[in-house]
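Engineer: just coords:
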């Protein structure tokens, strides 16, 4: 799993493995000779979403949480501009609560902002933007026993995604939603018998006791763009995801965020001297026989099946050198060249 040149794992995916192994009572700090928490700590990710996931998984594994990672959560918690996505806010709440429960640190004063922001994100249909964001928001709000949201509507929204066969579309989504429907959260991975006699995580240096001054660093400028997937020359399947990312974030890093939120956007890449080459998205692999490849287009408006993009709209650079712009539409189209 660790020696491949392909790119099968994002930081968030490794964190998910850590949480899964912790729930099974595996020693992730000595897993086949490797400390998986150390791998997480050295690859915390570029997104605040990934950073929060790393703290949560590290804490659940009983490993020390670095002050730098804790401080980053403080920055999210005390963001006066409410710039962070629902997923990031919810994971930050879960991560901070884990640290509080495994150390003796009080985090209540740090959680009021994220919790209040989450409550305002609930929409008329009961959800929090999409299925995966709703899963995380429900866990965070339940954990904090927040009163200002409609829990029944949120659960009904989740149940509305159940298919006729009883699943929720795919294995990943089904395994994610079932614990939530039973009233559990990601923090419950440490409630099995093998964890009851163990210690908790510690912050290796004292975290700041007050919010970091807002004057020391300006909040990042965020941009919104839409990532699209078209499958087949005749466009048999389409997927899209609206993303909010810091300005000057590469498309490659944005794709990692998209993959964490929707399994249809999971991808694999090969590392070439000039960067990452995407050969698989959503389980659809390029086919050299038949010349079927993933082509990358940069568009000013939503792609239209009735008026398909032309070759002049192909990106001249790879995913490491594409930096999405405000309002842009970026399309990966699996087609014959």
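Structural biologist: Cool, the structure landed. Computed from a predicted model, the values in this text were never measured in an experiment.
Engineer: From now on I want contacts and neighbour counts done on CA atoms only, so please keep to that.
Structural biologist: Noted.
Engineer: how about stretch 43-50: buried residues?
Structural biologist: 44-45, 47-50 (16 or more other Cα atoms under 10 Å).
Engineer: Could you list which of the residues you listed belong to helices?
Structural biologist: Using DSSP state H, the members of the buried residues of stretch 43-50 that fall in helices are 48-50.
Engineer: Looking at those, which is nearest residue 145?
Structural biologist: Nearest to residue 145 among these, counting by Cα to Cα, is residue 49 at 22.4 Å.
Engineer: Look up how far residue 127 lies from the residue nearest to the closest one when sequence neighbours are not counted.
Structural biologist: Nearest non-adjacent residue to residue 49, counting by Cα to Cα, 6 or more residues apart in numbering: residue 88, 4.5 Å away. Separation of residue 88 from residue 127 (Cα to Cα, to the nearest Å) stands at 16 Å.
Engineer: what about residue 255, how many residues close to it?
Structural biologist: 18 (other Cα atoms under 10 Å).
Engineer: Which strands and helices lie in contact with the host helix or strand of it?
Structural biologist: Element membership for residue 255 (DSSP states H and E) is helix 251-261. Contacts defined by 3 or more Cα pairs under 8 Å, 6 or more residues apart in numbering; DSSP states H and E place helix 251-261 against strand 237-246.
Engineer: Alongside the first one, take a look at this:
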């Protein structure tokens, strides 16, 4: 671990230093008014629920720019990034202050551990670091990874090494269930470079009962099994060929456990359990028709309160990724925006914090855009080509296509808190009354997009289908 002595002193100082009171929020709100002004959502229940929930989360930001006294800052940052990676890249002042507070909170927590354990030789390092819980450290790593930090060099600390060390003694007091362990595996997996080992996968599988469920799951609600499936789905690339058949068998057992928990009304228990189960089945690529995905989503939406949260802050941050068609294993997708934005991979100059992105347009590339009406199948499809610099968003390609099509192709969109939302193609608009909307499919496999047109960066020769269908 780099710079141990100096960072130890820094952390000790942080843990005992009173941070000055921040400027009045009113002043910053004036400066940041444009980026924080709410906009109306499109006529779509899921989009509206997503927008309203994120606005509510932002309203819970406290005077120090964290959430819930620092307990939930990492969870909120992670949820906001999974909901829309543009939240960080938009560079809004409140957003950047929230992420800076995330860094301060982690440094303070490292400092408290150093103060309790003593600080000096490298032989004391692991006893000091072991005082940070695996669950909290995993959430810190996931939040930092989603906001373009280098978790291998966070102000001189290798957080990934720290996490792996803290996961070695399992089970033990305070770290004895597979929900926390699954969070740890997810964080190792999302940090890349082969951090997940076979021993981690074996431990997750060993916690299963014969029916594929986990001991801490009750009669209703497969919460631990759901997080385990998300972790295993992410880590499956690390499974050696000699263990693959065993892995697949045990993995499928846990998926079956989750599916067996679905009730007649489509839920998997309460709103949190239903959201986690839905995210897990999505991560495992289980066809939606096999588990009534749309019905489960409706049960989750019904738990949203009039003031837009889902019962409390903790429930809201766990449900938010589902509303964006993502899950806790989607951090790798969110991180793609870091490379596209030109973030410098060497962040040691800024203690692991993200550097200022640079924009360098790439060479021109061409994609195909298809417009298909899945409701009126007699309506002919429209195909147009679009050319734009590499690194352009799909929305920018749409603009180029409309400008060059000489009237053969047109679209309309609305700006929301999550970027441009497509509302109409060639005069055929979203129909909220009859639940008919445009969706985005990608490639010959027609895979559903996990983000909107502002979050998709086409590759040369790619095919992007805008498909009109009912939900």
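Structural biologist: Received it, and whenever you're ready, just let me know what you need. Small disclaimer: the values here were computed from a predicted structure and weren't measured.
Engineer: Give me the TM-score for this pair.
Structural biologist: Scored against TM-score structural alignment, normalised by the length of the first structure, the superposed chains reach a TM-score of 0.52; 196 aligned residues with a Cα RMSD of 2.9 Å.
Engineer: Report the distance from the helix holding residue 255 of the first structure to the chain centre.
Structural biologist: 8 Å (Cα atoms, centre = their mean, to the nearest Å).
Engineer: quick one: it aligns where in the second structure?
Structural biologist: Across the second structure, nothing matches helix 251-261 of the first structure (TM-score structural alignment).
Engineer: what's the angle from that helix to strand 237-246?
Structural biologist: 110 degrees (axes from the mean of the first three to the mean of the last three Cα atoms, to 10 degrees).
Engineer: Do a quick rundown of the helices in the first structure.
Structural biologist: So, for the first structure - with DSSP H - the helices run 11-23, 36-42, 48-60, 67-77, 86-102, 108-121, 131-143, 151-159, 171-181, 251-261.
Engineer: Could you look over those and pick the most buried one?
Structural biologist: helix 48-60 (a mean of 28; mean count of other Cα atoms under 10 Å).
Engineer: against the second structure, where does it fall?
Structural biologist: Going by TM-score structural alignment: helix 48-60 of the first structure matches residues 178-190.
Engineer: what sits up against that stretch?
Structural biologist: The contact list for stretch 178-190 of the second structure, computed with Cα atoms under 8 Å, 6 or more residues apart in numbering, reads 134-135, 137-139, 141-142, 145, 160, 163-164, 167, 175, 195-196, 200, 204, 207, 214, 223-224, 227-228, 230-231, 234-235, 328-329, 331-332.
Engineer: quick one: residue 145 of the first structure from residue 130 of the first structure, how far?
Structural biologist: Residue 145 of the first structure is 22 Å from residue 130 of the first structure, by Cα to Cα.
Engineer: Mind checking which of the two has more residues around it?
Structural biologist: A side-by-side neighbour count of residue 145 of the first structure and residue 130, using other Cα under 10 Å, places residue 130 first with 15 against 9.
Engineer: That one maps to what in the second structure?
Structural biologist: Looks like residue 130 of the first structure aligns to residue 270 there (TM-score structural alignment).
Engineer: Can you mark which positions in the helix or strand that residue 53 of the second structure is a member of are buried?
Structural biologist: Using DSSP H and E, residue 53 of the second structure maps to helix 45-59. Buried residues in helix 45-59 of the second structure, counted by 16+ other Cα under 10 Å: 46-58.
Engineer: what stretch of the first structure lies opposite that helix in the alignment?
Structural biologist: So helix 45-59 of the second structure is aligned with nothing, judged by TM-score structural alignment.
Engineer: Counting neighbours, what do you get for residue 27 of the second structure?
Structural biologist: Neighbour tally, residue 27 of the second structure, other Cα under 10 Å: 10.
Engineer: State the distance from the residue in the second structure that residue 182 of the first structure lines up against to residue 291 of the second structure.
Structural biologist: The equivalent of residue 182 of the first structure in the second structure is residue 324 (alignment by TM-score structural alignment). Going from residue 324 of the second structure to residue 291 of the second structure by Cα to Cα gives 19 Å.
Engineer: same deal with residue 109 of the second structure?
Structural biologist: 41 Å.
Engineer: what do you get for residue 101 of the second structure?
Structural biologist: 40 Å.
Engineer: same question, residue 402 of the second structure
Structural biologist: 39 Å.
Engineer: re the thing from before, now tabulate the buried residues of helix 45-59 of the second structure in TSV and tack on distance to residue 382 of the second structure.
Structural biologist: Formatted as TSV, the buried residues of helix 45-59 of the second structure follow (distance: Cα to Cα, whole Å):
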residue	distance to residue 382 of the second structure
46	28
47	27
48	29
49	32
50	31
51	31
52	34
53	36
54	35
55	37
56	40
57	40
58	41
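Engineer: Of the residues you listed, just say which sits nearest to residue 14 of the second structure.
Structural biologist: Looking across the buried residues of helix 45-59 of the second structure and measuring by Cα to Cα, the closest to residue 14 of the second structure is residue 58, at 26.0 Å.
Engineer: Trace residue 151 of the first structure over to the second structure, please.
Structural biologist: Using TM-score structural alignment, residue 151 of the first structure lines up with residue 293 in the second structure.
Engineer: For the closest residue to that match other than its chain neighbours, which residues are in contact?
Structural biologist: For residue 293 of the second structure, ignoring the flanking residues on the chain, the nearest one in space by Cα to Cα, 6+ apart is residue 278 at 7.1 Å. Under the criterion of Cα under 8 Å, 6+ apart, the neighbours of residue 278 of the second structure are 293, 296-297, 322.
Engineer: what's the neighbour count on residue 324 of the second structure?
Structural biologist: 19.
Engineer: List the single closest residue to it in space, sequence neighbours excluded.
Structural biologist: residue 83 (5.2 Å).
Engineer: Quick check: that neighbour touching residue 319?
Structural biologist: No. Counting by Cα atoms under 8 Å, residue 319 is not a contact partner of residue 83 of the second structure; they are 10.0 Å apart.
Engineer: rewinding a little: measure the mean distance from the match of helix 48-60 of the first structure to the first structure post-superposition.
Structural biologist: When the first structure is overlaid, stretch 178-190 of the second structure sits 1.1 Å from its aligned residues on average, using mean Cα distance after the TM-score superposition for the first structure.
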